[in-house]
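**Q** Could you work out the structure for the sequence below:
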Amino acid sequence: MTRSCKELIINQLVLVLSLPVIFGYFGLTAREPILSLSQDLDPSQMYELGRHKMSSGKMCEMLKLQKKQKRMCRRGKGVAESLLEASKLSLYECRYQFKSERWNCTLGQYREHLLRKGFKQTSFLYAISSAGLVHAFARACSQGILDRCTCDESKHLENRKAWLWGGCGDNIRFGLKFTRKFLKRARKSGKDVRAKVDQHNSRVGIKVVKDNVNTTCKCHGVSGSCTVKTCWLQLAKFHAIGRVIKYKYETAIKVGAQTNQATGKSQLVKRQKQPKPNNHAHVHVQSNNLIPKRGDLVYMEDSPNFCRRTKHSPGTSGRLCNKGKNCDIICCGRGYNVQHITVKRACQCQVIWCCKVNCKRCETEEEIYMCK
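**A** This is a model prediction of the structure:
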């Protein structure tokens, strides 16, 4: 086998491992996947897609979108690439936030069944998905990937301090506008309770990105003085967005539906045990106290424990854990097996003037712990 063939195969394998949407992907509606690729792609297609050699039109066909969303995908340069980036960004963050828990964002064949349920995990997926959309498209504007927008120069904002708006800010306004329009194209009905829950959680993800925009500044002046500052709007790192949404996941509120007597429309309300009425008194609960806030993640059903393999997850058997930290939780009390492995790492490194580092390869014996 020639060297070029070997390199091509290695590149394809790296791409297969790096594309999250092949074995684990999720959507933004309970019925149809949105930001996902077809699972029946051959390696050459995946390689071509990963290198962005594929045309945007063809990429839009491969992305599992609804008809109106496909029209949005084809409308301009860079939209398909940004959708793919949003999908990867969201899934990587989901895996990062849940890497030490029983459910570690393993989707793939379990995705469809998971999205049918109103678990807390499903709520997180909706929120992180919409957050990924806003983040990817706002950043794509400033990077020149999209031809429909540019940097946000924040000319609409008043400057009352001794600095000027400038630089190349992330175009938050475009990211918000595109995401809301894109998700609106996915909605089939907003009347049933589950649709209201999904829409609420999607809005939570959008709100988190919007609320975590920073003003970044750079000084200009003689000899390092700061006579003039140029400032621009910058998105928070997506890890920071993920941490906020994960906290909201931890404090998520269980909800149900209740008909508003004044308007006749159903609304989401917190589920809580109501005192039993007796013959002498009628207990009235203020509905305003039961309505979840705009920033709260909400869910409808209690999650399974994810210990054993079900249609919702592969279980935790065979999962790696950290002894003394999370093995008891992840292994669900079943215990773990200990394996000894040999690990090669760079060691005894020396810096050679000016720009070269020489290291030796050292072998160490380590223990790993796998759930039974």
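
**Q** all contacts plus neighbour counts: C-alpha atoms, from now on.
**A** OK.

**Q** Let me see the ranges of the strands in the stretch 101-250 of the chain.
**A** 163-165, 213-220, 228-235 (DSSP state E, counting those that start in this stretch).

**Q** ok, residue 201 touching residue 300?
**A** No. Under the criterion of CA atoms under 8 Å, residue 201 makes no contact with residue 300, lying 11.8 Å away.

**Q** Can you pick out the residue with more neighbours from the two?
**A** residue 201 (28 against 21; other CA atoms under 10 Å).

**Q** Might you report the residue contacts of that one?
**A** Applying CA atoms under 8 Å, 6 or more residues apart in numbering, we find residue 201 in contact with 123, 124, 126, 127, 296, 297, 298.

**Q** Can you name the two of those residues that sit furthest apart?
**A** Farthest apart among the contacts of residue 201 by CA to CA are 126 and 296. That separation is 12.8 Å.

**Q** more neighbours, the two?
**A** Higher neighbour count among residue 126 and residue 296: residue 126, with 28 against 18, using other CA under 10 Å.

**Q** for this structure, which helix is longest?
**A** In the chain, taking DSSP state H as the definition, the longest helix is helix 120-142.

**Q** so how far is that helix off the chain centroid?
**A** Between the centre of helix 120-142 and the centre of its chain there are 5 Å (CA atoms, centre = their mean, to the nearest Å).

**Q** Against which helices or strands is it packed?
**A** Other helices and strands packing on helix 120-142, by 3 or more CA pairs under 8 Å, 6 or more residues apart in numbering; DSSP states H and E, are helix 79-97, helix 172-184, helix 193-211, helix 238-250, strand 298-299.

**Q** ok, now with 6 Å
**A** Applying 3 or more CA pairs under 6 Å, 6 or more residues apart in numbering; DSSP states H and E, we find helix 120-142 packed against helix 79-97, helix 172-184, helix 193-211.

**Q** Let's see this one next, to set against the first:
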Amino acid sequence: QAVVSHMRVECKCHGVSGSCEVRTCWRALPPFRKIGSVLKEKFDGATEVELRKIGTRRQLVPRNAQFKPHTDEDLVYVAPSPDFCDADPKAGVAGTAGRECNRTSRALDGCELMCCGRGFHTTRAELVERCYCKFHWCCFVKCRQCRKHVEMHTCR
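**A** Purely as a prediction, here's the structure:
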């Protein structure tokens, strides 16, 4: 539904030196990022629902009465998501212990959020990277190796 509603019509002209004697049109898929953004927005606004008998019919209604009824365009769910903080192999959840996080970020990759309040370990590491690369005619690239000291943060 998200893909179909965001498809667009593209056309190409055929004819002598660019004239548009014949025009061929088709429906094109939207950019993948666009669909991802649409679905993420719907996911963030999803409503938990339950099946209730209303009169003679069974309907999905918001579990919390404060929420408005959903539309056909809304995303709904009947069971809450698992707790992603702790490992739960049965649910396919790896947990966040041992995952690398960003100490200064306030976003989803930040240690405060990702580590679920358990804190994080900080270790210093030395990275060896290719640097000062130069292209030599013909046909190879020659690089130096640079050492860089970094702090790595992992969830407890």
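
**Q** so which of the strands of the stretch 101-250 of the first structure gets nearest residue 72 of the first structure?
**A** Across the strands of the stretch 101-250 of the first structure, closest to residue 72 of the first structure is strand 228-235 (CA to CA), at 23.8 Å.

**Q** Return the set of buried residues in the closest one.
**A** For strand 228-235 of the first structure, the neighbour count (16 or more other CA atoms under 10 Å) marks 229, 230, 231, 232, 233, 234, 235 as buried.

**Q** do the same with stretch 361-372 of the first structure
**A** Within stretch 361-372 of the first structure, the residues that count as buried by 16+ other CA under 10 Å are 369, 370, 371.

**Q** Report the distance from that stretch to the chain centre.
**A** Centre to centre, stretch against its chain (CA atoms, centre = their mean), the figure for stretch 361-372 of the first structure is 31 Å.

**Q** what does stretch 259-276 of the first structure give?
**A** The answer for stretch 259-276 of the first structure is 31 Å, by CA atoms, centre = their mean.

**Q** Helices of the stretch 251-372 of the first structure, residue ranges please.
**A** Taking DSSP state H, counting those that start in this stretch, the helices of the stretch 251-372 of the first structure run over residues 327-330.

**Q** Just to check, residue 111 of the second structure is in contact with residue 101?
**A** Yes. Under the criterion of CA atoms under 6 Å, residue 111 of the second structure makes contact with residue 101 at 4.9 Å.

**Q** burial of the aligned partner of residue 52 of the second structure in the first structure, as a residue count?
**A** Here residue 52 of the second structure is matched to residue 258 in the first structure, going by TM-score structural alignment. Residues lying near residue 258 of the first structure (other CA under 10 Å) number 16.

**Q** show me the contacts for residue 258 of the first structure.
**A** Residues in contact with residue 258 of the first structure (CA atoms under 6 Å, 6 or more residues apart in numbering) are 266, 267.

**Q** Looking at residue 111 and residue 101 of the second structure, which one has more neighbours?
**A** The neighbour comparison of residue 111 of the second structure against residue 101 (other CA under 10 Å) goes to residue 111, with 26 against 23.

**Q** Give me the aligned partner of that one over in the first structure.
**A** Using TM-score structural alignment, the equivalent of residue 111 of the second structure in the first structure is residue 327.

**Q** any idea how far that match lies from residue 135 of the first structure?
**A** According to CA to CA, to the nearest Å, residue 327 of the first structure and residue 135 of the first structure sit 34 Å apart.

**Q** if we can go back for a sec, ok, so of the buried residues of stretch 361-372 of the first structure, who is nearest residue 271 of the first structure?
**A** The closest of those, once distances to residue 271 of the first structure are taken by CA to CA, is residue 371, at 35.4 Å.

**Q** What is the aligned counterpart of that closest one in the second structure?
**A** That one, residue 371 of the first structure, aligns with residue 155 by TM-score structural alignment.

**Q** nearest residue to that match other than its sequence neighbours?
**A** Once flanking residues are discounted, residue 155 of the second structure sits nearest to residue 120: 4.2 Å by CA to CA, 6 or more residues apart in numbering.

**Q** Just to check, that neighbour is in contact with residue 154?
**A** Yes. Between residue 120 of the second structure and residue 154 there is a contact under CA under 6 Å: 5.3 Å.

**Q** Spit out the contact partners of the residue most central in space within the first structure.
**A** By CA atoms, centre = their mean, the first structure has its centre lying nearest to residue 90, at 2.3 Å. Contacts for residue 90 of the first structure were tallied using CA under 6 Å, 6+ apart; they are 128, 129, 132.

**Q** Residue 266 of the first structure and residue 259 touch, don't they?
**A** Yes. Between residue 266 of the first structure and residue 259 there is a contact under CA under 6 Å: 4.1 Å.

**Q** if you count what's nearby, which of those two comes out ahead?
**A** The neighbour comparison of residue 266 of the first structure against residue 259 (other CA under 10 Å) goes to residue 266, with 16 against 12.

**Q** any idea how far that one lies from residue 193 of the first structure?
**A** Plainly put, residue 266 of the first structure is 8 Å away from residue 193 of the first structure if you go by CA to CA.

**Q** got it, and residue 205 of the first structure?
**A** Going from residue 205 of the first structure to residue 193 of the first structure by CA to CA gives 19 Å.

**Q** More neighbours: those two, which one.
**A** With neighbours defined as other CA under 10 Å, residue 205 of the first structure and residue 193 compare such that residue 205 has more, 30 against 17.

**Q** list the contacts for that one?
**A** By CA under 6 Å, 6+ apart, the contact set of residue 205 of the first structure is 127, 128, 130, 131.

**Q** Could you let me know which of those ends up closest to residue 83 of the first structure?
**A** residue 130 (11.0 Å).

**Q** Name the nearest residue to the equivalent of residue 9 of the second structure over in the first structure, ignoring sequence neighbours.
**A** Using TM-score structural alignment, the equivalent of residue 9 of the second structure in the first structure is residue 215. Closest residue to residue 215 of the first structure apart from its sequence neighbours, by CA to CA, 6+ apart: residue 233 at 4.7 Å.
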